[in-house]
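> Generate a structure from the sequence data that follows.
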Amino acid sequence: MAGGTLAEQQAEQAGRISDEMARQSIEHQQALQASAEKRWKVAHEGLVEIVRSLDSDYYDACQKSGHAIEGFDDETLHHWIIFRVKSLQTRLSQTMRPDNSSILQSQLDEAIRKIEDLQKEEKRLREIIGGLQAENRQLTTHLHAIRQVQRPAIPQEESQDGQQPEVQQEHSRIVEAEPDWMKEWRSSRTFAKESAAIILMGETGKCLRPSLVDLLAKKLNLSANNSSLSETFNRLINFDTQGGLIELLHVFEQIGASTGGNRPDILRLTERGQQVYQWLTGKVPVENEYERLVRRHKTPEHTLLNIQAAEELVDVGRYQVTEQAPDIHLPDGSLFIPDLVALDPRTGEMIFVEVERQAGKDRAARVRKWKNVLNATNGNIYVVCDNVECQRAIQTEINQTLGDARFNSHLTNINSLRNGKRGQDGSIWLSVWRGR
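Predicted coordinates for the structure are as follows:
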């Protein structure tokens, strides 16, 4: 193919997308962090102004001594203000005698009122500072998580390079001369479609039959409803008496899917099919999508749901999804393992997406999970569920688990999306709750 194979083009495009995702997301989070720090500075200056108002002589003395009040931390300023206010209250109470004039009494009342106002303002500023410090910590954690998203990319490539000789040795058992059946197949009338399907699976690693049919239709410039496309995969499953070039994986105990209807067929190249791909392209096929992801996820059902969720994010939500989400180590020592990492091209924001089939029964584990999600996402929680019942249960679980924490939640479910439902803003997210 001109300009490189589909796999090379996809790899190059994925690299560009990954770099752009990291750059835009880091810029976005750095801007938020800078805003939080600016708001904290305003609140800190408010505390300094209270100190100046309470005792200008002390303020000037500190300035002249080289220990400016502005350099004091918020906790020190708080304790000084409390001490000074109590001192003023003591002095005021000592001056209050029965023979005081009405003018003095009025002055005392006014002074007490000012002290009370200052105490309220100091309390308000401390609350603002506390909130800004918490927000800054959360932003720092989120930025820490985003930076780790890109770290596995380089080691993974180095690892692949390091293993390349072994991989090449394993796949070097390629017969230089094609067997007779291969020559006969090349001359058959179905070769064009069947070879295109083999190359498609080898280049992309895609495994879901409906997705493969759609991709093959685009590759051959045909309608996805063309029955010959699905029949092409059937012929490859039952290729000849020696076996198929692709195979159907039987990994589910039940046929019905919680997303509605039946579960899609999961296909992969057989060992013979991988050999054919190498004869056709001279390259080693990409690892099958299902086999790569099932090692990471809990069950075949959860693995399938992750694949489907990623497709919905791309096809319906217009997100850009990374190839594989890394393990993320948070500053507090906890481990956050997102199901999917995606870039919102409209805002440049990188989001971590959880994929759920049902609310968990292990309360302690679920509390840890959602608190890790809260910290790693800066309170912007995104969840894709299998159906509306699960979506409602997960929303309740999140609300109960996080309690008074401030967060935004965005939930959706695959079954409703496939039935054409969209959020109020026309987006993929059917339930949006903003608490920040």
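
> Could you use CA atoms for every contact and neighbour count after this?
Fine.

> The strand ranked longest in the chain: which residues count as buried?
Secondary structure of the chain per DSSP state E: the longest strand is strand 349-356. Using 16 or more other CA atoms under 10 Å as the test for burial, strand 349-356 gives 349-356.

> again with stretch 11-22
Here stretch 11-22 shows 14, 17-18, 21-22 as buried, counting by 16+ other CA under 10 Å.

> So which of those residues is the closest to H78?
Nearest to H78 out of the buried residues of stretch 11-22 is A22 (CA to CA; 39.6 Å).

> Just to be sure, that closest one is in a helix?
Yes. Under DSSP: H, G, I helix; E, B strand; the rest coil, A22 falls within a helix.

> Quickly note the distance from it to I103.
Counting by CA to CA, to the nearest Å, the gap from A22 to I103 is 67 Å.

> where do the helices sit along the stretch 301-436 of the chain?
363-376, 388-402, 414-418 (DSSP state H, counting those that start in this stretch).

> elements contacting the longest one?
Helices and strands touching helix 388-402, by 3 or more CA pairs under 8 Å, 6 or more residues apart in numbering; DSSP states H and E, are helix 363-376, strand 408-413.

> To compare with the earlier structure, here is another sequence to fold:
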Amino acid sequence: MDGVLLVLPDHWNVKEMDSLLSKGKHVLLYGFPKQLSISNEERFTFQDLTFEKSLHVDSRLSLVGDQLLTLGFDAGLVLDVTAMSNKFVTKTDVAQAVSISDDNLAGGKQYTRLFAKSNEKGGRLVWMDFSPNKEDHAYSLNLNYFNGLIASIFRFLDQDKPTYQAIALWPQGKKFAALLEEDTEDQYYEAQRVAEYFGSKNYPITWYVLSNDAQQYKSVTRLLAETGEMACHGDNHQPFILNSERQQHMRLARCKKVVKALTNQTVYSFRPPEERHDNTTFSALANNDFRYFIGKTAVDRFVPQLYQNKEKTKSIVSMPRMGSDDYSLWSQYKMNAEDSINTLKHEADWVETVGGLYMFSFHTQYMGDDNHFHTVTGIADYIAKKPVYFALTSEIGEWWKVRAALQQKKAVSKDQFAKYQPVTLKVSKTGQLERSDVLFE
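Sure, this is the predicted structure:
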């Protein structure tokens, strides 16, 4: 790989690097410029990067999806990668990876950890604030993903490599996706005002109902079906992990049967009470033809994942919740209305930056409070104005299976193709990110 200059921390000069890039050189920079460590200035700018002195640096990074260095990686993928310095941070509007807190949840400062660009002279730049050597990082680092990222960096810097491409993460090449869902349980009737608002705005929403309660409030349940997608939260709120696989199977079948009888909608999605489940839950779901699942929080990526039942005969799409829910806002932290909506907006912005799936989960028992209700409608209005794939659980889940099929060169239906309008992203020979529609075959 001729012509790639590797420069170590505190050994690179900003003016020299600018000059090399303007001459079409390919440069890999580690750490921070010499000027920052010897200067009294608090801030320094170089090639769309702003370096600042800081007292705190997060120890993990989260990949930004669908970028020059991250095509083929899951958006928000978390790597336990240690920064070279705990005295400086970096900011840019076009990061390849950003900092994330140790709890793997959306939010925080979102400092830049990895950056890439090319210029009209043919120069290519990659800057990273971490070492490419695995020995310099925590033992918990996933080496498969880390080695893949390092390989992607050098692939971008080597212009002799062929172009590379991937199916964009979201339908129509949208920047990120969003899902709002209500656990419809205690004070079931409070779902009506939410349904009326979402129906008036034509916003997508998924209702995770307890079937015992749905039977008591049949007219409300039918209204929910008219304004959104029906899903199961269980027959009652007893945690599923207290049951055997046979009992879990029976409870899921009961919920599905009741909802179908009340609304004529076939249920395919499940969210366990208290977000508690075990390994047998997935088999019970698969055996009842459930296809989508919400119950995992703070996992290592901001996109859905495919899981198989223990017989490996069926797959289930699991949607991660990577931010606040209503319990954390109003029970744990007791936030007021202004702080609540600001927190949710900040988390949605964070997920938009990494290109992942934003999900907000809330409960009927909070919807009798006007402040809580207006927080829910406020975040829905905020999301709807963004470049987002705002959708139902089943739509996001089906898309994730369609995308996997396209990646594996498997056939998808013409209707699915027309519905999701998949997009290909390609890094060109000149180092630019190009977009094109996938053609149906």
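
> care to give me the TM-score?
Here the superposed chains carry a TM-score of 0.26, computed using TM-score structural alignment, normalised by the length of structure 1; 187 aligned residues with a CA RMSD of 7.4 Å.

> before we move on, back to that, which helices and strands sit right next to the longest strand of structure 1?
Using 3+ CA pairs under 8 Å, 6+ apart: strand 349-356 of structure 1 touches helix 6-54, helix 300-315, strand 340-344, strand 380-385.

> can you do 6 Å?
Using 3 or more CA pairs under 6 Å, 6 or more residues apart in numbering; DSSP states H and E, the elements in contact with strand 349-356 of structure 1 are strand 340-344, strand 380-385.

> now the last one against helix 363-376, angle please.
Pointing back at strand 380-385 of structure 1 there. 130 degrees (axes from the mean of the first three to the mean of the last three CA atoms, to 10 degrees).

> tell me the angle of strand 380-385 of structure 1 relative to helix 388-402?
Using the same axes, to 10 degrees: strand 380-385 of structure 1 against helix 388-402 is 150 degrees.

> Outside of strand 380-385 of structure 1 itself, list whatever touches it.
353-357, 391, 407-413 (CA atoms under 6 Å, 6 or more residues apart in numbering).

> hmm, 7 Å instead?
309, 352-357, 373-374, 391, 407-414 (CA atoms under 7 Å, 6 or more residues apart in numbering).

> sorry, back to before: please identify the most buried of the helices and strands packed on helix 388-402 of structure 1.
Most buried of these by mean neighbour count (mean count of other CA atoms under 10 Å) is strand 408-413; its value is a mean of 22.

> give the contact list for Q416 of structure 2.
Taking CA under 7 Å, 6+ apart as the test, Q416 of structure 2 contacts no residue whatsoever.

> can you give me the helices for the stretch 51-200 of structure 1?
56-65, 74-95, 102-150, 153-170, 180-186, 191-204.

> Between those, which one is closest to W279 of structure 1.
helix 180-186 (9.2 Å).

> name the helices or strands packed onto that closest one?
For helix 180-186 of structure 1, not one helix or strand is in contact under the criterion 3 or more CA pairs under 7 Å, 6 or more residues apart in numbering; DSSP states H and E.

> still on that earlier bit, which of the helices of the stretch 301-436 of structure 1 sits closest to H78 of structure 1?
Comparing those by CA to CA, helix 363-376 comes nearest, at 28.1 Å.

> looking just at contacts, which helices and strands does the closest one meet?
Using 3+ CA pairs under 7 Å, 6+ apart, helix 363-376 of structure 1 is in contact with helix 102-150, helix 388-402.

> which residues are contacting that helix?
138, 141-142, 145, 336, 360, 381, 398, 401-402.

> Could you say which one of the helices and strands packed on strand 349-356 of structure 1 comes nearest to E8 of structure 1?
Using CA to CA, the nearest of those to E8 of structure 1 is strand 340-344, at 21.2 Å.

> which helices and strands does that closest one pack with?
strand 320-321, strand 349-356.

> Specify the angle between that strand and helix 300-315 in degrees.
Using the same axes, to 10 degrees: strand 340-344 of structure 1 against helix 300-315 is 10 degrees.
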